[in-house]
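Visitor: The following comprises the amino acid sequence and a computationally predicted model.
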Amino acid sequence: MDFELFDPNLATDDEWREVHAYWVMSSRHDRPERTPPTLDAMTSRFRDEVSERSTDLLWLAREQGRIVASARYDISHEDADHYVRIAFSTISVHPQHRQRGIGTELLRLLTAQAGEHGKDRISLAAIRGGTPAEAWLARLGFEPTRRVVSHRLELAATDAALWDLPMPAGYRLVSWGTAVPEEFLDPYCRYLATSWGSPDDCFSPSAVRAHEAQAALDGSDQLVLAVLTGADGEIVATKTARIERAARLVAHPGPSKMTLDHGGSRLSRALEAAILRTLATERPEVAEAAITGPSFYLPEELSAYEREMRRMAGLGYRTEEYLDLWAEVEPLTVILDGDHRTHRA
């Protein structure tokens, strides 16, 4: 097994493509709901983001010349930041090469560099809770500092009866994609101006159409639900699901937005069910809905969120937890330099 520090300033185009291909494979295996970074985004991160505040570095592990693991991390240059920040989404071991100590050896290299740079703490982000990775890091002495909750739902595998929640009396639903139908354009502009508290010219029909044209050029995709009052046909609430292609098509429903006169939990809950129902019927090619929830720093904060998690489960969502973890460099070095056969990843 060979370990090398990747130099972005000396790497050839073929070497960049090799690293990018590995990252795409890793992302699709471990985080299928995420869109992997493009090749341009990856290269610009390493070539352009070396600043006075931090330096972005990348270690690679190779076996018979092929990449089997990688670890990207930031060396912070600010005195207040006595740690190396490691993004777990780019610390990965190939699925076929896990449990062989490769991840442990990479962590040993990173820990040594942290000490060389005068850092006393290592922080790892977005470790999925309840996984072998979390258990491995706990054995090494890592402790949680923050928890982020995520909700995911497989549309085709979920009982649609869970979304059979009618709209409150006096409201009706309409839907569209990236362009507002002409018949709803003026009501939609008035709704935007009211809900955002902005002058009407900020959300004029021409401004909305210009935004749609730019979104089309960017390749954006979405599903919009709008709630109309039965009396005058005015739009009083919306819910938008941004649709992106990760390993497959994933919808990301955003929060319900309502005017002050029509806010309420019944309408909000009905919209949450309606967006899933509409995705399943109008966009059957979308495989999954995913929502990133809030962050928690104390266990009691997460306990207070349990009611919301039960409500999301009632719609068919499963809750996943991602943790930020940290460990002190000196004791971690002692563990890694000792008998690490029981601390392998």
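Guide: Everything's here; your move.
Visitor: contacts and neighbour counts: CA atoms only from here.
Guide: Noted.
Visitor: Can you classify the residue lying farthest from the centre of the chain by secondary structure?
Guide: Distance from the centre of the chain peaks at residue 231, with 40.0 Å (CA atoms, centre = their mean). The three-state assignment at residue 231 reads coil, by DSSP: H, G, I helix; E, B strand; the rest coil.
Visitor: For the nearest residue to it once chain neighbours are set aside, list the residues it contacts.
Guide: Nearest residue to residue 231 in three dimensions, chain neighbours excluded: residue 170, at 7.5 Å (CA to CA, 6 or more residues apart in numbering). Going by CA atoms under 8 Å, 6 or more residues apart in numbering, residue 170 touches 229-231.
Visitor: What of residue 257?
Guide: Residue 257 touches 195, 237-239, counting by CA under 8 Å, 6+ apart.
Visitor: which of those tops the neighbour count?
Guide: Most neighbours among the contacts of residue 257, by other CA atoms under 10 Å: residue 237, with 26 neighbours.
Visitor: Before we go further, residue 284 is sitting in a strand, right?
Guide: No: with three-state DSSP as the criterion, residue 284 is assigned coil and is not in a strand.
Visitor: Run through the helices of the stretch 151-300 of the chain in chain order.
Guide: 182-196, 205-218, 265-282, 299-304 (DSSP state H, counting those that start in this stretch).
Visitor: mind checking which of those is nearest residue 21?
Guide: helix 205-218 (23.3 Å; CA to CA).
Visitor: for that closest one, packing partners?
Guide: Helix 205-218 sits against helix 182-196, with contacts defined as 3 or more CA pairs under 8 Å, 6 or more residues apart in numbering; DSSP states H and E.
Visitor: Give me the buried positions along the helix or strand hosting residue 14.
Guide: Under the criterion of DSSP states H and E, residue 14 resides in helix 13-30. Judged by neighbour count using 16 or more other CA atoms under 10 Å, the buried positions of helix 13-30 are 16, 19-28.
Visitor: before we go on, here's another structure to hold up against the first:
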Amino acid sequence: MTDIEIRDFEIESAGADDLLGYHRIVAASQQVDLPDDPPLTYENLVGRLRNPFTGFGPLRHWTAHRGGEMAGVANMYFPEVENSHLVIANVRVHPQSRGQGIGSTLARAIVPAIRADGRRLVECWQVPKGGTGDSWATRLGFETVHETVQQVLLIAEADTSLWEVAAPTGYRLERWIGAAPDALVASYVQAREAIHDSPLGQSSMSNPQWTVDRMRAAEAERRRLDVESRTVVAVHEATGTVAGLTELEVQPHQPTWAFQRDTAVLAAHRGHGLGRWIKAHMARWLLADRPDLERFWTTTGAVNTHMIRVNHQLGFTTTRSAIVLTQSVATLAARLEAQP
């Protein structure tokens, strides 16, 4: 498509027109592809661009223009360390411009950046199951390797009595905002290894191998981005070790939404209700500090029926299914070049 121009998009230097164009595409796409989600405001979109999720490596953006107007956007995370073999890509085209080769032109333009960084695989996450993005990626040869569900708890509709969960015998709570206390950080890092039991299907993404130094670096990155990170852990009284953990983030551009991140319980301590207990405490704690909170939201592997059930017991509802798609860079490039 020779009339489509692809440009690098730098959030630090982007002007108002480019930011408005980016918002127009993402907001219109969300309205069509995710109609049950609240409308995406301009301020929220710009906040997302300036404060991307931590833990996934550097984020780059590209835009597609036709006739002087932005018609599509693409971004890619470049994970590091264990996941330096892959990128996490997202391509969006304005609904009025779909079916015109813009998405494929964007994908074709970013393949050199993937290859230049030595990546072998492309993964697309949180693609609505059965939607336009699913169909487009499948035509390019992507395969579904994992399925997730999104779960949401709306505070206005919440039954907060569900958060009154008794402490399991033999455990106590510890909690913090920001950095883990020195006395617990080593045990906390060791407990995070339990997250490796969380199902990721056949995704090539690996959970991090945590160390104290790596944890301190992650904490520092969240502070730099002004992300409020809260952690609640269950400590086994007899040994003083962390037996379970749950983590939550509040982004500075969206202070009334809380994103529930990892929750994990060590295998030796499962069956005592620790996950529900610490998540319930997290909800009470956050709402006490933030009475204007509107919602909690989280994503969970579709086969992780235990955690889905725990979330339901706390008042979450499942709002949609999404998939993870994967493709080798070599095959993707060949498929794109074969297109007319």
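Guide: Alright, I've got the coordinates. All values reported here derive from a predicted model rather than from experimental measurement.
Visitor: and the contacts of residue 257 of the first structure as TSV, adding distance to residue 317 of the first structure?
Guide: Converted to TSV, the contacts of residue 257 of the first structure look like this (distance: CA to CA, whole Å):
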residue	distance to residue 317 of the first structure
195	29
237	23
238	21
239	18
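Visitor: Wasn't residue 32 of the first structure part of a helix?
Guide: No: per three-state DSSP, residue 32 of the first structure lies outside any helix segment and is coil.
Visitor: quick revisit: and which of the buried residues of helix 13-30 of the first structure is nearest to residue 59 of the first structure?
Guide: residue 19 (10.7 Å).
Visitor: quick one, what contacts the closest one?
Guide: residue 67.
Visitor: ditto for residue 331 of the second structure
Guide: residue 141.
Visitor: From the chain's centroid, how far away is the helix or strand containing it?
Guide: For residue 331 of the second structure, the host element (DSSP H and E) is helix 329-338. Computed by CA atoms, centre = their mean, to the nearest Å, the chain-centroid distance of helix 329-338 of the second structure equals 27 Å.
Visitor: Also stretch 236-244 of the second structure?
Guide: 29 Å.
Visitor: distance between the ends of that stretch?
Guide: 9 Å (CA to CA, to the nearest Å).
Visitor: what are the ranges of the strands in the second structure?
Guide: 4-9, 59-66, 69-77, 86-93, 121-128, 143-154, 171-177, 228-236, 241-250, 257-265, 295-301, 317-328 (DSSP state E).
Visitor: Show me what the fifth one is packed against.
Guide: Counting contacts by 3+ CA pairs under 8 Å, 6+ apart, strand 121-128 of the second structure packs against strand 86-93, helix 132-139, strand 317-328.
Visitor: Kindly report the same for the fourth one.
Guide: Contacts of strand 86-93 of the second structure with other secondary structure elements, assessed using 3+ CA pairs under 8 Å, 6+ apart, are made with helix 16-33, strand 69-77, helix 102-116, strand 121-128.
Visitor: swap the cut-off to 10 Å and go again
Guide: Where contact means 3 or more CA pairs under 10 Å, 6 or more residues apart in numbering; DSSP states H and E, strand 86-93 of the second structure is packed against helix 16-33, strand 59-66, strand 69-77, helix 102-116, strand 121-128, helix 132-139, strand 317-328.
Visitor: now swap in the first one and tell me
Guide: The criterion is 3+ CA pairs under 10 Å, 6+ apart, and the helices and strands that strand 4-9 of the second structure contacts are helix 16-33, strand 59-66, strand 69-77, helix 102-116.
Visitor: so which of the ones you listed gets nearest residue 287 of the second structure?
Guide: So among those, helix 16-33 is nearest, using CA to CA, at 27.8 Å.
Visitor: what's the angle from that closest one to helix 132-139?
Guide: Going by axes from the mean of the first three to the mean of the last three CA atoms, to 10 degrees, helix 16-33 of the second structure is angled at 90 degrees with respect to helix 132-139.
Visitor: OK, contacts around residue 7 of the second structure?
Guide: 61-65, 70, 73, 106, 109 (CA atoms under 10 Å, 6 or more residues apart in numbering).
Visitor: swap the cut-off to 8 Å and go again
Guide: 62-65.
Visitor: Against residue 16 of the second structure, how distant is the residue nearest the centre of the second structure?
Guide: Note on the second structure: the residue nearest the mean C-alpha position is residue 53, at 6.6 Å, using CA atoms, centre = their mean. Distance from residue 53 of the second structure to residue 16 of the second structure, counting by CA to CA: 23 Å.
Visitor: From what I see, residue 108 of the second structure and residue 336 are in contact.
Guide: Yes: between residue 108 of the second structure and residue 336 a contact is recorded at 6.2 Å, counting by CA atoms under 8 Å.
Visitor: so who does the closest residue to residue 164 of the first structure other than its chain neighbours touch?
Guide: Distances taken as CA to CA, 6+ apart place residue 273 nearest to residue 164 of the first structure, at 7.0 Å, with adjacent residues excluded. Contacts for residue 273 of the first structure (CA under 8 Å, 6+ apart) come out as 162-165, 315.
Visitor: just residue 324 of the first structure next, same as before
Guide: 123-127, 144-147.
Visitor: Including neighbour count, could these go into a markdown table?
Guide: As requested, the contacts of residue 324 of the first structure are exported to a markdown table (neighbours: other CA atoms under 10 Å):
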| residue | neighbour count |
| --- | --- |
| 123 | 22 |
| 124 | 24 |
| 125 | 20 |
| 126 | 17 |
| 127 | 22 |
| 144 | 20 |
| 145 | 15 |
| 146 | 17 |
| 147 | 25 |
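Visitor: I'm done for today, thanks for sticking with me.
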